[in-house]
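*Asks:* just to be clear, the model below is a prediction. Sequence and coordinates:
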Amino acid sequence: MSIMKNAFKRINNVLYLIIALLIASCVNKIDDEIKEGNIPISFSVKTSKTTTKAAKSTFEIGDRTGVFAMLTGNSLDKQRYIDNLLLECGEGSKLIPKKEVYYPEGDATLDFISYYPYQTASVSKGSSLLNVAVQTDQSKAADYSLSNFMTARIEDVSNSEKTVKLEYKHQFAKIKLVLTPKEGEDADDMLKANPRIIATGFKTQAVYDLQSDKLSDIDDASEMDIIPFGTWKKEGNSLSGKEFIVIPQTHSDSGQAFTLEWNGKIYICSLPSAAIKEDTELEIRINALQSTSETLTGVIAGIKEWGFSEQGESENRYDITAIHTASLSFKTSDVYRIYHQGKPVAEVCREYLYATAADAVDSKAIVVYPVQDNERTDLMNGIVLQLPDKTAMIHGGRVSWNESENSLAYTSGHSQPIEKFYIDASKKIVTEKPAAATLAINVSSYVIRDIRNGILQTYPIVKIGTQYWMKEDLQAVYYNDSRSMPLGKTLGGGESYFKWADCDACFYNGEAVLTEKLAPLDWKLPAPNDWSRLKEYVGENASALKKADAWSSDVYSATNETGFGIQPRGLLLERENKTTLVNANSSTAYWVYNSTQKQLDTVVMFTNGNNDIALKNAVKPEGKDYYNAFSVRCIKE
């Protein structure tokens, strides 16, 4: 009986299509051939053994997909009954359509094709092709999820009050990263360092044929840097937790690789030749070792596909020839130096650009400068790689600094953010890969290496205008000739440094300053003119120098555009014949010294009660001939 019923239904469908063809000489308008019935179509997500999202097994409320429907037997590029209908996930994994849609009258059945994430302008009429892409910055959960392109299809659905269950399949691949410290490296130390890793050389755009359910074209010109999602966590003696979504592709001639910034140095691990397939999870295990070679070895531990497993191993060494902007975290310093055969050839600065000329700029920026043979930075020829807070096509500009006036001439750019640059054979900075060979280089954060009495202390550097400043306060407990510096308990006991309970700052009295032995090699204590130049450049705006969230004020908020990062440390003064730390949460003062002074008379003061960069002369306790103690911040000579 059931066989006869199904046969009768198929006959009815054939007769229906024949009648429709007789009425119209060609199939081109759905409304002329078939009418909507009164049974609404409802949709839900069907969870399969695979995950349907990058990180979770279900859609979340608010996720959006698109759906097409065709009369069974018709293709997407020929005729559509439902055209890119927006479905939004609601409670219980129900997909709620933007508008109510109905099954057609009669016995006609529908074929559904759905995709995620939804695009407003998706597949044009007469086509079945959809432009797809992964996000280049997948560090945020929302962007990571939007990179996970999926499709679902179900055919021959007859009108029914039952929900249409859409089962989605990954069309892209997931790459999981594992770092394994080697040869004495410690996983806990590595976790604390929190290495920054990016993927390079991966194609990020393609065309997908929804009708054939296959990638039809991968854009070879779409290679971009990808920032992974997740946070490192320790598992055994390895770090895991970073992963990203990538379009299926084969190993490219330019080579996919991973760039790791670890304790301020850049390391490279190349991806061995491997086909990255859809609906697969590829784990890459990197044997991580800090060395002078600036390379890492990479091992493919296994390709895990749902229902399929393939094992393989390979180790690679990889020269660094391109500097990827996304790999520079600026965590250990706001300045990097690029070296060729041990000599600096370029410098990358995260800095604050401010100019009031006709082509004005007031923005944070990432700028690359040439470094001359004498190892001095050529500040006349800077290239603006990115203005991180700007979305307009104004990146790629030029900066030229007048060092005598500490002023900027700026020319706006007309490009997207520059993702990478090269050093050509003539040691010139270029933003397009040159036809000739590029130099193999190393990249390392530029820091002050202050060695005293066999103890190494490093300090980050920040460039503000034409000045290079320590980004942190001095923490030395020895003089720069390695002679021991006395730890003071009370003012008036001679040259000393002071450490106070519940405060991680070091304070130095004036007697210690006058020894001229505090600053690291090639650095000095700033003179009045140095502070004046800084004040002029930031427009006497102390907020631009104060670390955000560290200062409280009802009037001014710390913005720290410059990256100078001043925090409230307090002042070590004598009150009622007792050495006391005052205003620890609301003030900081720095010594001012020009190296010719026989006695000190001023400090520069920052408080949370005003926005001043003020010179103060209360450097001695009242009526005494010895000095108070304040913080020290040094400037490059």
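*Replies:* Now that the structure is in, tell me what you want to look at.
*Asks:* drop to CA atoms for contacts and neighbour counts, all remaining ones
*Replies:* Will do.
*Asks:* count the residues that sit near residue 277.
*Replies:* Other residues near residue 277 number 19, with proximity taken as other Cα atoms under 10 Å.
*Asks:* my error: substitute residue 535 in the last question.
*Replies:* Residue 535 has 17 neighbouring residues, counting by other Cα under 10 Å.
*Asks:* want to compare, so here's the second one:
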Amino acid sequence: MNIMRNAFKRANYVLCLLLALSGTSCINRLNDEIKEGSILISFSFEASKAATKVTKNTFDIGDRSGIFAMLTGNSLDQQRYIDNLLLECSDNSKLISKKEVYYPEGDATLDFISYYPYQEENVSKGSSLLDVTVQADQNKTANYSLSNFMTARIENVPNSEKTVKLEYKHRFAKIKLVLIPQEGEDTDEMLKANPRIIATGFRTQAVYDLQSDKLSSVDDASETDIIPFGTWKKEGNTLSGKEFIVIPQTHSDGGQAFTLEWNGKIYTCPLPSATIEEDTELEICINALQSTSATLTGVIANIKEWELSEQGESENRYEITAVHTASLSFSTSDIYRIYHQGKPVAEVCREYLYTAPADAVATKAIVAYSVQDNEQTDLTNGIVLQLPDKTATTHGGKVSWNEADNSLTYISGHSRPIEKFYIDENRKIVTEKPAAPALAINVSSYVIRDIRNGILHTYPIVKIGAQYWMKEDLQTAHYNDSKSMPLRKALGDGEGYLKWVGTNSHFYNGEAVLTGKLAPLDWRLPTENDWNRLKEYIGENASALKKADTWSSDVYSATNETGFCIQPAGLLLERENKTALVNANSSTAYWLYDGTQKQLDKVVMFANSNNDIALKNAVKPEGKDYYNAFSIRCIKE
């Protein structure tokens, strides 16, 4: 059922210009016509406390606005008495001006025009036009605030002691989002999943005429994916709390939409044709249901000024033809796959690019690869969509992997971050919308679906170099033929797995490893060579593999640059003829197995006391014929 809501609140801001009289005037000539007097203009605003202007209708400490003043009868594009004076909010609810300014002498009156946020490069002489924009990543509080463009004006202000009030008005619109779980969906589970949502197809740059208080033009080429502000919260049977600011605009071709990543799958909801007016708050309700369809249904609430209204309704038909990078949260896996007609055609990886010497490239990246007809990823021609840690225009580079030695060839790009890409009719990745219709696609997290004895366990995947690894340790109580695996209480009790009170870790003894039945389908336990290739790729910097916030007293900084997320699980060893968990907060070890071994002789160990991937041969208790128990991390065949 379509649900419509009206949710409109006007938020106005009051700025007080406190006019303070001083003593005898000191006259200065300006342009041989205007005489500056001695009545100082000081500024303040009325507010009980400084809070976020977006929610409490006041200014934050450090917020900066600009103000112009003209002799009454002059316009902004003519002679200015005050030219873009900087005002900054102080900690005592005062607006401090960059310099002292005075009223003109005599009976002349002033017209004031103010705007927020302040721009140092502002309205040029002979013009009244100001470039305005909304930020793309409004999830950052500062960016959300800077997107909130407002203006205020008052005319015919004489030089007197009366407080002059400027009433600010929003010149952009706010869109609030509400998710309504449909039948079979649980609101608490949806809140736990924390769906990521972005707005697509909205223009983000325009020109504003401060003299007429109207948008002069909206840049049709400025469409940018917008990440909303706020966090989801439960209200009844809905989720709300996400919102973003947008420039007023009309869009009639159905190009505006909302993209939702929910439990690793991408869904969309189109925005109906509508005109978004200034100084309005509108609420969009999206009916949310996990399914094989890529489309969610939604209804837009009334879009209106304070007196007039119109409403539009989603047609509930919308094909995904573009992959929006901002919609990829990588929360369920570090890899997504893009499907066309049920077959993978592309892959997007969040990965770590590293070449020696280190100054060549050592950075996190989001890279897109084509997937071939045999469903194997083509690692020879990757496109670097974004370098999340880089601000320079070095995105859009190329990567090529040599799978034989796990090495990288990297060519730096020269573009801004690539926000979206398409799959053309030849199933190639293109970053510009193709002339022929792009393929309709679905986007899902690429995970291991490990089904054993009717129980599904999913594992995230991380790509490191040319290798694909499980991003979590194995946690199963069944072999991969679905037969139950014995839970053992102590080492030496026979093949099986062990758990330790107070932990969620699964430890597998060597007897269970030698069955060859532990790895998920199409995956295997790594060999010594696999670990060595990983070690060589990351420059023997094992600390980059550790999860930074769970290692105690770590001598070497654990950065988790690769996303491998190794956590200290400890080792199950024998101490004084008893099975004991050793170094639970400072080490972990993984089994090596080549699939044919009759005896196990090594494990790979990570410890907080060194910066290496170390091979150890203490696989059995001293003097015993049975094995210790360690963790398992698998690699793709």
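*Replies:* Structure received. The structure presented is a predicted model; accordingly, all values stated were derived computationally and were not measured.
*Asks:* got a TM-score for the pair?
*Replies:* Remark: TM-score between the superposed chains equals 0.93 [TM-score structural alignment, normalised by the length of structure 1]; 607 aligned residues with a Cα RMSD of 1.6 Å.
*Asks:* would you mark the buried spots in whatever helix or strand residue 188 of structure 2 lives in?
*Replies:* Taking DSSP states H and E as the criterion, residue 188 of structure 2 maps to helix 187-193. By neighbour count with 16 or more other Cα atoms under 10 Å, helix 187-193 of structure 2 contains the buried residues 187, 190, 191.
*Asks:* one more: stretch 201-212 of structure 2?
*Replies:* For stretch 201-212 of structure 2, the neighbour count (16+ other Cα under 10 Å) marks 201, 202, 203, 204, 205, 206, 207, 208, 209, 210 as buried.
*Asks:* among these, which ones are in strands?
*Replies:* Secondary structure assignment by DSSP state E places 205, 206, 207, 208, 209 of the buried residues of stretch 201-212 of structure 2 in strands.
*Asks:* ok, now which ones touch the residue lying closest to residue 256 of structure 2 once chain neighbours are set aside?
*Replies:* The spatial neighbour of residue 256 of structure 2 that comes closest, neighbours along the chain excluded (Cα to Cα, 6 or more residues apart in numbering), is residue 201 at 4.3 Å. Contact analysis of residue 201 of structure 2 by Cα atoms under 8 Å, 6 or more residues apart in numbering lists 223, 224, 225, 255, 256, 257.
*Asks:* the second one reaches residue 205, doesn't it?
*Replies:* No - counting by Cα atoms under 8 Å, no contact exists between residue 224 of structure 2 and residue 205, whose distance comes to 9.3 Å.
*Asks:* mind listing residues that contact the longest strand along structure 2?
*Replies:* Longest strand in structure 2 by number of residues, with DSSP E as the criterion: strand 343-355. Outside of strand 343-355 of structure 2, the residues within contact range by Cα under 8 Å, 6+ apart are 330, 334-339, 360-373, 375, 377, 407-409, 423, 427, 429, 462-465, 537-538, 561-563.
*Asks:* one more time with 7 Å, if that's ok
*Replies:* Contacts of strand 343-355 of structure 2 from elsewhere in the structure, counted by Cα atoms under 7 Å, 6 or more residues apart in numbering, are 334-339, 361-372, 375, 408, 427, 463-464, 538, 561-562.
*Asks:* narrow those to those that are buried.
*Replies:* 334-339, 361, 363-371, 408, 427, 463-464, 538, 561-562.
*Asks:* from one end of stretch 135-147 of structure 2 to the other, what's the distance?
*Replies:* Using Cα to Cα, to the nearest Å, the gap from the first to the last residue of stretch 135-147 of structure 2 comes to 6 Å.
*Asks:* could you do stretch 143-160 of structure 1 as well?
*Replies:* According to Cα to Cα, stretch 143-160 of structure 1 extends 36 Å from its N-terminal end residue to its C-terminal end residue.
*Asks:* same question for stretch 427-437 of structure 1.
*Replies:* Using Cα to Cα, the distance between the terminal residues of stretch 427-437 of structure 1 is 11 Å.
*Asks:* and residue 533 of structure 2, that's in a helix?
*Replies:* Yes - under DSSP: H, G, I helix; E, B strand; the rest coil, residue 533 of structure 2 falls within a helix.
*Asks:* in space, what's closest to it - neighbours in sequence excluded?
*Replies:* With Cα to Cα, 6+ apart as the criterion, residue 533 of structure 2 has its nearest non-adjacent residue at 6.5 Å, and that residue is residue 406.
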